[in-house]
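Peer 1: kindly return the folded structure for what I paste below:
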Amino acid sequence: MTAPHRLVLDRLRDVVGGPARFRVIWLLSGVLGMAAADQTVAGAVAPDMKVALGVDNTGIGLLVTAASLMSGVTTLPFGLLADRVTRVRLLAGCVFAWSAALAIEGAATSYSMLLFGQLVLGAGVGAATPVVASLAGDLFPNADRGRALGFILTGEFAGAATGLVLAGEISALWSWRGSFWVVAAVGPPLAVVLLRLLPEPARGGGSVVHVGDALLGVGDGVA
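Peer 2: Model (predicted):
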């Protein structure tokens, strides 16, 4: 890492409140960013899919809407589930699931395969917001939880913009199928990193990460 890059990284750590907080924020922000990016792929490569599979404008609209509707439907059940299971594992599992859905869409030979992939994608993405909010609630104190969530939510907007541009460029340089596959390939490594670097916090706010903390899980009650 070059000196300017290290300086920027150190500055970001200071802004968010230290190394431990920085880790939590970039992990949770990364999940929301990926969720947002993955939902843009179908729309970004729609012109090529229309030609390759003979999908009309109505079909494309249904594909995009299906993921959003499924996400809305599954948000509440996943929120309830997050109160009863290990949240980090649930979040990682959903990342794996929606990445597999994108891979299926990239290999689609029919409209029904695309629609199935979008529904699975939406179901997995539906877990992201409630689970991330639950984790943040136990990792950040009331006094500055809103500020921390603000940093985390920036990933969602950045991911949507990045996914749209990236999918379009890959489609132009390679193929619309490649757009799905490349974006899907990011999911499994992110899920593994979540499992390795984000310990499950104790419920009820008992695992607060304080400003300046260098490590997670040391003296904070993080399991």
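Peer 1: rest of the way, CA atoms for contacts and neighbours
Peer 2: Noted.
Peer 1: so who does residue 188 touch?
Peer 2: By Cα atoms under 8 Å, 6 or more residues apart in numbering, residue 188 lies in contact with 95, 96, 99.
Peer 1: and residue 168, by the same measure?
Peer 2: Residues in contact with residue 168 (Cα under 8 Å, 6+ apart) are 41, 44, 45, 179.
Peer 1: kindly report the same for residue 45.
Peer 2: Neighbour list for residue 45: 167, 168, 171, 176, 179 [criterion: Cα under 8 Å, 6+ apart].
Peer 1: which of those are buried?
Peer 2: Buried residues within the contacts of residue 45, counting neighbours by 16 or more other Cα atoms under 10 Å: 167, 168, 171, 176, 179.
Peer 1: circling back to that earlier point, and the contacts of residue 188, which of them are in helices?
Peer 2: 95, 96, 99 (DSSP state H).
Peer 1: and the closest residue to the second one other than its chain neighbours, how far is that from residue 152?
Peer 2: Going back to what we said before, that points to residue 96. Nearest residue to residue 96, sequence neighbours excluded (Cα to Cα, 6 or more residues apart in numbering): residue 188, at 5.7 Å. The gap separating residue 188 from residue 152 is 20 Å, by Cα to Cα, to the nearest Å.
Peer 1: thought residue 176 was touching residue 106?
Peer 2: Yes: Residue 176 is in contact with residue 106 according to Cα atoms under 8 Å; the separation is 7.5 Å.
Peer 1: still on that earlier bit, closest to residue 70 among the contacts of residue 168?
Peer 2: The closest of these to residue 70 turns out to be residue 41 (Cα to Cα; 16.3 Å).
Peer 1: another sequence for comparison is provided below:
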Amino acid sequence: MPLPLYLLAMAVFAMGTSEFMLAGLLPDIASDLDVTVGTAGLLTSAFAIGMIVGAPLVAALSRNWPRRSGLLGFVLVFATAHAVGAVTTSFPVLFTTRIVAALANAGFLAVALTAAAALVPPDRKGRALAVLLSGTTVATVAGVPGGAVLGTLLGWRATFWAVAALCLPAALGILRGIPEGREKGKATGGPVLRAELAQLARPRLALVMVLGALVNAATFGSFTFLAPVVTDTAGLGELWISVVLVLFGAGSFVGVTVAGRLSDQRPGSVIAIGGPLLLVGWPALAVLADEPAALFALVFVQGALSFALGSTLITRVLYEAAGAPTMAGSYATAALNVGAAVGPLVAATTLTTAAGNLGPLWVSGLLVAITLLIAFPLRTVVAAGRSAEALRQDVRTPW
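Peer 2: Below you'll find the model as predicted:
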């Protein structure tokens, strides 16, 4: 894999740390800003909503920008938003900074996904995506738990400052490692943009975007509210939140790495095996969450399965959006973050029910069940292998 791909992953690490870090900080943020944990959880949804709106919007606005300048600008805006968030005492202001940071993240990721796919041969998009997403999974292994520890020791604001600082070496890496200039083949005409947007009407693309969003909703629905499961349900101390986040992150790294080797040629195998296991895992975690050993094991497994299945479906989005070369990354980003927005919103409604802290885990199981019910009758579409390239050669990969 080319070096610039790893430099992009470095920036994704900083942004992934921010996107996931709230899972370990929500109780402290809620207490400091005098809001409920459920309300504080809306910060995750705010970030996701900004990503949903920002991905296609910012990608469309920046599609003719020089690639390096665009990526650098997005990283610097992202850092500034975190610096403002670190000093505010107002929840609405913090909420706003999360939206601004999300817009910057969306623009960066939309460009980076398209750039990553362009850096490798057409049939290796899955591996390129795995390298790029490794920045997110490493964030869950190191960045997010480190942020949780920093937040426990120095307060949640220190974590926001740390994320802003992480953006600086990422910006330097982009400046030195990404060539200036526009993407090869990048279109400048309005009619071409309209043609790319018209790709969204294709049923195959819409299907894999919906499935990717559902799986990510299940992932974020539970991940966002893991902290109270650890401290209240399992009865462990606050520092154990970091341990659980490390286990989830380690699992996600394993999952996205394995899926990266399979999602180009055998996406159906990942979905057929990983889907049912993921479906069983969320209810199992809800039932066994009061047993620390089971909690630790299942969090690792669910992290692996969630990211294996989710990254495979997002790879399918890139293939199915091959007819939208400058907008494909934004479609993949939007699919990821529709789930990230909906998941915590739905999960938060269960916190005040009889299910309590375990409600989000049951919601995740339900979302995966819906995913599989939709996917099964359309399995030949979801598991089509290298899609755009393969379809032109009449290749069909069995479920």
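Peer 1: and the TM-score between them?
Peer 2: Once superposed, the chains reach a TM-score of 0.75 (TM-score structural alignment, normalised by the length of the first structure), with 186 aligned residues with a Cα RMSD of 2.1 Å.
Peer 1: quick one, which of the ones in helices among the contacts of residue 188 of the first structure are buried?
Peer 2: Among those, the ones that count as buried by 16+ other Cα under 10 Å are 95, 96, 99.
Peer 1: list the contacts for the second one?
Peer 2: By that I understand residue 96 of the first structure. The contact partners of residue 96 of the first structure, by Cα under 8 Å, 6+ apart, come to 187, 188, 191.
Peer 1: the residue of the first structure positioned farthest from its centre and residue 186 of the first structure: what is the separation?
Peer 2: Computed with Cα atoms, centre = their mean, the residue of the first structure farthest from its C-alpha average is residue 54, at 30.3 Å. To residue 186 of the first structure, residue 54 of the first structure is 28 Å away according to Cα to Cα.
Peer 1: ok, residue 59 of the first structure next?
Peer 2: Distance from residue 59 of the first structure to residue 186 of the first structure, by Cα to Cα: 27 Å.
Peer 1: how about residue 91 of the first structure?
Peer 2: 15 Å.
Peer 1: between these two, which one's more packed in?
Peer 2: Higher neighbour count among residue 91 of the first structure and residue 186: residue 91, with 26 against 14, using other Cα atoms under 10 Å.
Peer 1: show me what that one lines up with in the second structure.
Peer 2: The equivalent of residue 91 of the first structure in the second structure is residue 71 (alignment by TM-score structural alignment).
Peer 1: which element is that match on?
Peer 2: helix 67-87 (DSSP states H and E).
Peer 1: hang on, the earlier thing: just the ones of the buried ones among the contacts of residue 45 of the first structure in helices?
Peer 2: Judged by DSSP H, these include 167, 168, 171, 176, 179 as members of helices.
Peer 1: how about stretch 177-188 of the first structure, which residues of the second structure does it hit?
Peer 2: The aligned range for stretch 177-188 of the first structure in the second structure is 157-168, by TM-score structural alignment.
Peer 1: spatially central, which residue of the first structure would that be?
Peer 2: The first structure, centroid-nearest residue using Cα atoms, centre = their mean: residue 31 at 2.6 Å.
Peer 1: now check the second structure for the residue matching it.
Peer 2: Checking TM-score structural alignment: residue 31 of the first structure goes with residue 11.
Peer 1: what's the helix or strand for that match?
Peer 2: helix 3-33.
Peer 1: how about that helix: buried residues?
Peer 2: Buried residues in helix 3-33 of the second structure (16+ other Cα under 10 Å): 4-30.
Peer 1: then stretch 269-281 of the second structure?
Peer 2: Buried residues in stretch 269-281 of the second structure, counting neighbours by 16+ other Cα under 10 Å, are found at 269, 270, 271, 272, 274, 275, 277, 278, 279, 281.
Peer 1: how near is the match of residue 91 of the first structure to residue 63 of the second structure?
Peer 2: According to Cα to Cα, residue 71 of the second structure and residue 63 of the second structure sit 11 Å apart.
Peer 1: ok, residue 285 of the second structure - how many residues close by?
Peer 2: Neighbours of residue 285 of the second structure (other Cα under 10 Å): 22.
Peer 1: next one: residue 125 of the first structure
Peer 2: That count, for residue 125 of the first structure with other Cα under 10 Å as the rule, works out to 30.
Peer 1: residue 270 of the second structure - nearest residue in space that isn't next to it in sequence?
Peer 2: residue 309 is the one closest to residue 270 of the second structure (Cα to Cα, 6+ apart), at 6.5 Å.
Peer 1: pull out the buried residues from stretch 68-75 of the first structure.
Peer 2: The neighbour-count check on stretch 68-75 of the first structure (16+ other Cα under 10 Å) flags 68, 70, 71, 72, 74, 75 as buried.
Peer 1: now do stretch 296-306 of the second structure
Peer 2: 296, 298, 299, 300, 301, 302, 303, 304, 305, 306.
Peer 1: what residues in the second structure pair up with stretch 64-79 of the first structure?
Peer 2: Per TM-score structural alignment, the counterpart of stretch 64-79 of the first structure in the second structure is residues 44-59.
Peer 1: mean shift of the matching stretch relative to the first structure?
Peer 2: Superposing on the first structure and averaging over aligned pairs (mean Cα distance after the TM-score superposition for the first structure), stretch 44-59 of the second structure comes out at 0.9 Å.
Peer 1: what sits up against that stretch?
Peer 2: For stretch 44-59 of the second structure, contacts defined as Cα under 8 Å, 6+ apart pick out 19, 22, 95-96, 98-107, 109-111, 224, 326-327, 330-331, 333-335, 337-338, 340-342, 344-345.
Peer 1: out of these, which sit inside strands?
Peer 2: Secondary structure defined by DSSP state E assigns none of the contacts of stretch 44-59 of the second structure to strands.
Peer 1: can you tell me which residues contact residue 133 of the first structure?
Peer 2: Contact analysis of residue 133 of the first structure by Cα under 8 Å, 6+ apart lists residue 149.
Peer 1: residue in the second structure matching it?
Peer 2: Under the alignment (TM-score structural alignment), residue 133 of the first structure maps onto residue 113 of the second structure.
Peer 1: pull up the gap between its match and residue 194 of the second structure, please.
Peer 2: Residue 113 of the second structure is 20 Å from residue 194 of the second structure, by Cα to Cα.
Peer 1: could you tell me which residues make contact with the residue lying closest to residue 92 of the first structure once chain neighbours are set aside?
Peer 2: Using Cα to Cα, 6+ apart and skipping the chain neighbours, the partner closest in space to residue 92 of the first structure is residue 191 (4.5 Å). Contact analysis of residue 191 of the first structure by Cα under 8 Å, 6+ apart lists 91, 92, 93, 95, 96.
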